[in-house]
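> fold the following, please.
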Amino acid sequence: MTRPEGKPTRGTTNQNRLRRVDNWIAAHAAGALHDAADPLVIDLGYGETPVTAVELRARLARVRPDVRVVGLEIDPERVAAAAPAADPPGLTFARGGFELAGLRPTVVRALNVLRQYDEAQVAPAWATMTGGLAPGGLLVEGTCDELGRLAAWICLDHTGPRSLTLAARLSTLDTPATLAERLPKALIHHNVPGEPVYDLLRALDDGWRDAAPYATFGARQRWRRAVAAVKAGGWPVLDGPARWRLGELTIAWPAVSPSMPAKFS
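Model (predicted):
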């Protein structure tokens, strides 16, 4: 058997940690899942416990009841430990890494996986994963905090990155600047003056500050005003108020791509 590509993650996880990204996938990949003859989704690097894979299957089943989720881990002990949670054919577990165990999924979710790698390793990992996607498939790669209150992820297809999404639990958000701590590996070292992602976070932070009077009506109204200000400032915002009220902001990738990114091929 070919050795899986990659290395084990720290493995930490919590219930509902990935709820925000799961719900985003359910909304944005609904068309791809609906059209897929085999609605296969991979949860890459699910960690020490299979809870995130179990939750992903349940959330995507609302979009496509016959969706299949395969949790992949490099560590064979984690695969064995997850076996009792399997519910074939809807949920299974196997050993695999960036090569996706030779499967051809419609969606790959890889959260908190590439954070431990060097930035130079990100683009090759992206290329390996997107190269294994089914036609029209998507890769969602990013990072979140331990409780899932702050998150950021990049959506890619076979051509490369398409968008960056920032997401926060608004009731506990102090300032959007804290989202910088959870930027994906491809961006986190570029949060410096002169880089687009730095300018985006600054614009969002400025909008949040200027919208402080709307805090009287709740954090959602304040966030919506802040995102609206970002859009009015010329940023290519891809989502609308229905997603903003959830504490999200999705930007077209070219607007935040690092000035000297690693090559994607």
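
> rest of the way, CA atoms for contacts and neighbours
OK.

> can you give me the strands for this structure?
Taking DSSP state E, the strands of the chain run over residues 40-44, 68-73, 91-95, 107-111, 138-144, 150-157, 160-168, 248-252.

> one more to line up against the first:
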Amino acid sequence: MPPRPRPPKPLGTITRGTTNPNRLRRVDRWLAGPQGHRLRRAAAPLVVDLGYGAAPVTAVELFTRLRSVRDDVEVVGIEIDPARVAAAEPLARPGLTFRQGGFELPLDGRLPVFVRAFNVLRQYGEDEYAAYWDEVRSRLAPDGLFIDGTCDEIGRRSTWAALDTGGPVSLSISLRFGAFTLPSDVAERLPKALIHRNVEGEPVHAYLRALDRAWLDAAALASFGHRQRWVAMCGALKADGWPLLDGASRWRLGEITVAWEAVRPG
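Below you'll find the model as predicted:
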């Protein structure tokens, strides 16, 4: 997909910008872990924290975490609000910079390996997100991913959709053990593409119900801890034919990733 012409002004609107330290640790762990191969293969790994908010802490954390994968990774924090960019400048350093911009990704023609936009598109209308998905996808490196995610205020409940240049690839759910009663408690944190689709007859609703059933069926393992129960739940879903894209090493972290085709809006 050829990059779209860059718009004359930042594409998007200023969002609330609230954030907290360590809020995005779950998605960062996923990027540095099972997706780290994308960074390792890149000739010049470039990563974007899109819409980092009123404080640049998530961009700084992303930079630190991905440097464990490639010590030459470059992270650019992009914010549409120029005041937020100015406030972030004192934290800039070699490999970490900040720019004003939006979904057009003002990167001087360079193509990022990762674009992470968390708690951004959830503040847009349901009729808007698809165009922004397409805009960012058109500006990815050939092996790149766009991560559109949402989490609660301190990162205990998190979900994200991953998209490559061809479209949506997967949905990940990551929960802190002890921070939920049923896996479907995460429903209010689904990405914009799915949050209004959690109704009877929609694939994502069926998926969350399947998670709940398997979690309840594994109740006998509760005495061994939440981790063992979660792993059993994930194994049951895989046995039932759900196209899971990860395995026990990720499940033990309270994470599960399913192919987008299983939850694609009907």
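
> just to revisit the earlier point, of the strands of the first structure, flag the one that's most buried.
The highest average neighbour count among the strands of the first structure, using mean count of other C-alpha atoms under 10 Å, belongs to strand 68-73 at a mean of 28.

> which part of the second structure matches that one?
Residues 74-79 of the second structure are matched to strand 68-73 of the first structure when aligned by TM-score structural alignment.

> tell me the counterpart of Trp253 of the first structure in the second structure.
So Trp253 of the first structure corresponds to Trp260, using TM-score structural alignment.

> ok, back up a step: let me have the strands of the first structure in JSON lines, extended by distance to Asn16 of the first structure.
Formatted as JSON lines, the strands of the first structure follow (distance: least, C-alpha to C-alpha, whole Å):
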{"stretch": "strand 40-44", "distance to Asn16 of the first structure": "14"}
{"stretch": "strand 68-73", "distance to Asn16 of the first structure": "16"}
{"stretch": "strand 91-95", "distance to Asn16 of the first structure": "18"}
{"stretch": "strand 107-111", "distance to Asn16 of the first structure": "13"}
{"stretch": "strand 138-144", "distance to Asn16 of the first structure": "11"}
{"stretch": "strand 150-157", "distance to Asn16 of the first structure": "12"}
{"stretch": "strand 160-168", "distance to Asn16 of the first structure": "13"}
{"stretch": "strand 248-252", "distance to Asn16 of the first structure": "17"}
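
> do you know which of those strands lies nearest Leu200 of the first structure?
strand 248-252 (9.2 Å; C-alpha to C-alpha).

> and the equivalent of Val237 of the first structure over in the second structure, what is it in contact with?
Under the alignment (TM-score structural alignment), Val237 of the first structure pairs with Leu244 of the second structure. Contacts for Leu244 of the second structure (C-alpha atoms under 8 Å, 6 or more residues apart in numbering) come out as Lys238, Ile256, Thr257, Val258, Ala259.

> and if we set it to 7 Å?
Under the criterion of C-alpha atoms under 7 Å, 6 or more residues apart in numbering, the neighbours of Leu244 of the second structure are Lys238, Thr257, Val258, Ala259.

> what residues in the first structure pair up with stretch 181-189 of the second structure?
Going by TM-score structural alignment: stretch 181-189 of the second structure matches residues 174-182.

> what's in contact with the matching stretch?
Thr143, Cys144, Asp145, Leu150, Ala151, Ala152, Ile188, Leu201, Leu204, Asp205.

> so what's the closest residue to the fifth one other than its chain neighbours up against?
Beyond its immediate neighbours in the sequence, the residue positioned closest to Ala151 of the first structure (C-alpha to C-alpha, 6 or more residues apart in numbering) is Cys144, lying 4.0 Å away. Listed by C-alpha under 7 Å, 6+ apart, the contact set of Cys144 of the first structure reads Asn112, Leu150, Ala151, Ala152, Arg182.

> what's the most distant pair in those?
The most distant members of the contacts of Cys144 of the first structure, if one measures by C-alpha to C-alpha, are Asn112 and Leu150, lying 12.3 Å apart.

> and the helices in the stretch 151-266 of the second structure?
192-195, 203-217, 226-239, 248-251 (DSSP state H, counting those that start in this stretch).

> so what touches the first one?
What that stands for is helix 192-195 of the second structure. Under C-alpha under 7 Å, 6+ apart, the answer for helix 192-195 of the second structure is Leu121, Arg122, Glu126, Ala187, Glu188, Pro265.

> stretch 30-42 of the second structure aligns to what range in the first structure?
Using TM-score structural alignment, stretch 30-42 of the second structure pairs with 24-36 in the first structure.

> so for that stretch, what gets flagged as buried?
Residues of stretch 24-36 of the first structure classed as buried by neighbour count (16 or more other C-alpha atoms under 10 Å): Trp24, Ile25, Ala26, Ala29, Ala30, Ala32, Leu33, Ala36.

> start and end of that stretch, how far apart?
18 Å (C-alpha to C-alpha, to the nearest Å).

> ok, back up a step: for the match of strand 68-73 of the first structure, give me the average deviation versus the first structure.
Following the fit onto the first structure, the mean deviation recorded for stretch 74-79 of the second structure is 0.3 Å by mean C-alpha distance after the TM-score superposition for the first structure.
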